[in-house]
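> quick one: sequence and predicted model below, then my questions.
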Amino acid sequence: MLTIGRWLRILSLLTVIWLITILICLLEGTEPISLSDAVGIFWAHLSSETGGAMDVGKSTILLQVRLPRVLLAGLVGGTLAVVGVTLQALLRNPLADPFVIGISSGSALGVVLSLLVGLNVFYWGLSTLPLFGFLGGLITLFSLYRLSQVHGKIFVQTLLLGGVILNAMLSAVIMFIAYMMDADKVMGIVYWLMGNLGSPDMKALAVVAVYALIGMAVLFGLGRGLNLLALGDETAVTLGLDAERTKRIAFFASALLTGAVVSVSGLISFVGIMIPHVLRMLIGSDHRLLLPASVLGGGIFLMAADMIARTLIAPTEIPVGVITALCGGPFFLYLLWRGKMKISNA
């Protein structure tokens, strides 16, 4: 049973690990920065002091390069994990994930099309790229929903298979569009599609954070509803839940979150599968705790993966999507094997 004390203890522990991960990722890189130097740089920045013994080069690396990138990795990882938790509850399938069922590819196509026709504009300081990513993901999700729905019931196997097929088709369309672009833009798009956090600034981070916080706030409010949906639609309705309304809101928020992160990070796979599974094994499946825990767990994982991508063969960077795929692929196969063993032992 979930109590306030247990909720606070688990989230406090994850928050401490999350903060330690941020610190390690800020200090490690091709140009290591000591803890004392980092403290001095932050103190000088916060107190508006200039000059002195502060290393300007290290200050630039820490504040303008690593800090935005580490925070973006934490935000993107947490967002993908939350969407994974939500989709797995809605579809009652442990393999559901924005990448696997094609939402990420739909969002990526929306972003690429908006760049192709020059629709990346700003209103009140907010980029429209996340909105086009949201529309692409929402259209993909709606198509899958309609394809797999028969007499008001969702056939999960059809949705997952349709997602895999749509994922392949949309990826082919994206690569075709990239092929038709100027040669100097092709490599940038290909690298972005492999999952790349790049060198964001604080403005880009703030833009994504606005969209992400809106979507997360909606999903956090659906914690009890997701608990009931995980029991089955009929049970949820019997217990007083408007199941279809809850699903629509959750799908809508999931598409918004996916579109926001894909617009800045490209296609990063398997975060939405691995983190929810690991956390369920550790803390249980109550979504009132699992959703906020996923934000922290996903952030911890992707920040660590990005640090590995930056340092493994430095100074060359590996796309972070490659690291997550190398971790997630075997985990995905393990889930399939475990499912097979359950069936064979039944």
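Structure received.

> please count neighbours and contacts with C-alpha atoms only from this point.
Will do.

> name the element the residue nearest in space to the middle of the chain belongs to?
Computing the C-alpha centroid of the chain and ranking residues by Cα atoms, centre = their mean puts Leu80 first, at 2.2 Å. In the assignment (DSSP states H and E), Leu80 maps to helix 67-91.

> now the very next helix or strand once past that helix against helix 67-91, angle please.
Going down the chain from helix 67-91, the next helix or strand is helix 103-116, by DSSP H and E. Counting by axes from the mean of the first three to the mean of the last three Cα atoms, to 10 degrees, helix 103-116 lies at 130 degrees to helix 67-91.

> return the set of buried residues in helix 103-116.
By neighbour count on 16 or more other Cα atoms under 10 Å, the buried set for helix 103-116 is Ile103, Ser104, Ser105, Gly106, Ser107, Ala108, Leu109, Gly110, Val111, Val112, Leu113, Ser114.

> one more: stretch 183-195?
Judged by neighbour count using 16+ other Cα under 10 Å, the buried positions of stretch 183-195 are Val186, Ile189, Val190, Tyr191, Trp192, Leu193, Met194, Gly195.

> ok, now stretch 271-288?
Buried-residue list, stretch 271-288, by 16+ other Cα under 10 Å: 271-277, 279-280, 285-288.

> looking at the residues you listed, which one is closest to Arg310?
Set against Arg310, the nearest of the buried residues of stretch 271-288 by Cα to Cα is Val271 (18.2 Å).

> what helix or strand does Leu336 sit in?
Short version, using DSSP H and E: Leu336 is in helix 320-345.

> packing partners for that helix?
helix 271-283, helix 287-311 (3 or more Cα pairs under 8 Å, 6 or more residues apart in numbering; DSSP states H and E).

> show me which of the buried residues of stretch 183-195 is closest to Leu35.
Gly195 (29.3 Å).

> against Leu229, how distant is the closest one?
32 Å (Cα to Cα, to the nearest Å).

> for the stretch 101-250 of the chain, just list every one of the strands.
Ranges of strands within the stretch 101-250 of the chain are 122-123, 126-127, 149-150, 153-154, based on DSSP state E, counting those that start in this stretch.

> okay, now the one to match up with it:
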Amino acid sequence: MGGVYLGFWGVGWLPLFGFLGALLVSVLVYGLAWWQRFSISGFILGGVVISFICTSLVIFLLSWLPLSASQWLFFLLVGDLSGVDIRLLPWVVLVVLGGVLLLLGLGRSVEVLALGREKAYSLGVEVGWLMPLVFWITAWIAGSCVSAAGLIGFVGMMVPHIGRLCVGGNLERLLPFSIWLGGIFLMLADTLSRVIFYPRQVPVGAITGLLGGIFFLVLLFGRDREV
């Protein structure tokens, strides 16, 4: 948004500004979580607060942009693959692959951390350095993907849940399987966005958001029945 507002429309500028914006948001969320001693609620509340602030700033900036730029940015903000430049692919793959290898290298410690901060402490995991490290690795991966394709919601939330049901919670199996399944899911969602209302095109983020919302509603009602 800042790059467009300042007049930087080039292919290299917009992803750069998007990536820097993602890192800035990560710093703010990390700061709020640090203030709350890295509690789960601190991460969640920090993310929600920063999200509302950024949404308000985006709406404010959109009101000052020309109509043509506003329409283009709408697709970028809700997630769209039609405007992705293939020249960005090597850079995104390099960042994602590096982050995935780092997470796989941490191995069992990340799996134990998923059980909760207190339980990880009791099992001997150095939570003090591991939580910030995992946070920054995932922020780096997410920032690179969002800067290239926009905000495509629910893929990173829904696919790991499905992957865990298919291959279990072992990180060495779950992470590669989630990458593979996430790619297939996004490809199918993008195909639907292009053909379901043809000749009009719906942003792929709208399709993934709808499917993700339905998925978590089913998951929620399923847990209520089990209780």
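Sure, I can see it. Note that this is a predicted model, so its numbers are computed, not measured.

> kindly provide the TM-score of these chains.
After superposition, the two chains reach a TM-score (TM-score structural alignment, normalised by the length of the second structure) of 0.85; 227 aligned residues with a Cα RMSD of 2.6 Å.

> re earlier: out of the buried residues of stretch 271-288 of the first structure, which is nearest to Phe142 of the first structure?
Phe142 of the first structure lies nearest to Gly272 out of these, by Cα to Cα, at 19.5 Å.

> now do Trp34 of the second structure against Ser26 of the second structure, distance only.
On the measure of Cα to Cα, Trp34 of the second structure and Ser26 of the second structure end up 12 Å apart.

> before we move on, the earlier item: need the strands of the stretch 101-250 of the first structure in a markdown table with distance to Leu222 of the first structure and mean neighbour count, can you?
A markdown table is the format used below for the strands of the stretch 101-250 of the first structure (distance: least, Cα to Cα, whole Å; neighbours: other Cα atoms under 10 Å):
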| stretch | distance to Leu222 of the first structure | mean neighbour count |
| --- | --- | --- |
| strand 122-123 | 29 | 8 |
| strand 126-127 | 26 | 18 |
| strand 149-150 | 23 | 12 |
| strand 153-154 | 20 | 13 |
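
> need the counterpart of Leu103 of the second structure in the first structure.
Aligned counterpart of Leu103 of the second structure in the first structure: Leu219 (TM-score structural alignment).

> residues contacting the closest residue to Ser127 of the first structure other than its chain neighbours?
Of all residues not flanking Ser127 of the first structure in the chain, Val121 sits nearest, at 5.8 Å (Cα to Cα, 6 or more residues apart in numbering). By Cα atoms under 8 Å, 6 or more residues apart in numbering, Val121 of the first structure lies in contact with Ser127, Thr128, Leu129.

> hmm, back to that, so which of the helices and strands packed on helix 320-345 of the first structure gets nearest Leu335 of the first structure?
Within those, the stretch nearest Leu335 of the first structure is helix 271-283; the backing value is 9.5 Å (Cα to Cα).

> give me the mean distance between the closest one and the second structure.
Overlaying the second structure shows helix 271-283 of the first structure at a mean distance of 1.0 Å from the equivalent residues (mean Cα distance after the TM-score superposition for the first structure).

> so where is that helix in the second structure?
So helix 271-283 of the first structure is aligned with residues 155-167, judged by TM-score structural alignment.

> try stretch 41-55 of the first structure
Under TM-score structural alignment, there's no match for stretch 41-55 of the first structure.

> again, but for stretch 73-80 of the first structure
Counterpart in the second structure of stretch 73-80 of the first structure, with TM-score structural alignment as the criterion, is absent.

> before we move on, back to that, quick one: which of the strands of the stretch 101-250 of the first structure is nearest Leu14 of the first structure?
So among the strands of the stretch 101-250 of the first structure, strand 126-127 is nearest, using Cα to Cα, at 30.5 Å.

> one step back: from Lys203 of the first structure, how far off is the residue nearest to Ser127 of the first structure?
Distance of Val121 of the first structure to Lys203 of the first structure, computed by Cα to Cα: 14 Å.

> same deal with Tyr211 of the first structure?
Relative to Lys203 of the first structure, and taking Cα to Cα, Tyr211 of the first structure is found at 13 Å.

> what does Ala108 of the first structure give?
Distance, Ala108 of the first structure to Lys203 of the first structure, using Cα to Cα: 21 Å.

> Pro292 of the first structure too?
To Lys203 of the first structure, Pro292 of the first structure is 24 Å away according to Cα to Cα.

> swap in Gly110 of the first structure?
For Gly110 of the first structure relative to Lys203 of the first structure (Cα to Cα), the value is 21 Å.

> ok, Asn227 of the first structure next?
Between Asn227 of the first structure and Lys203 of the first structure the computed distance is 36 Å (Cα to Cα).

> these two: which is more packed in?
Asn227 (17 against 13; other Cα atoms under 10 Å).

> pretty sure the more buried one sits against His287.
Yes - when contacts are counted by Cα atoms under 8 Å, Asn227 of the first structure is listed as touching His287 (6.0 Å).

> name the nearest of the buried residues of stretch 271-288 of the first structure relative to Gly84 of the first structure.
Distances from Gly84 of the first structure to these, taken as Cα to Cα, are shortest for Gly272 (4.0 Å).

> picking that back up, which of the strands of the stretch 101-250 of the first structure sits closest to Ser199 of the first structure?
With Cα to Cα as the criterion, Ser199 of the first structure lies closest to strand 126-127 of the strands of the stretch 101-250 of the first structure, at 16.8 Å.
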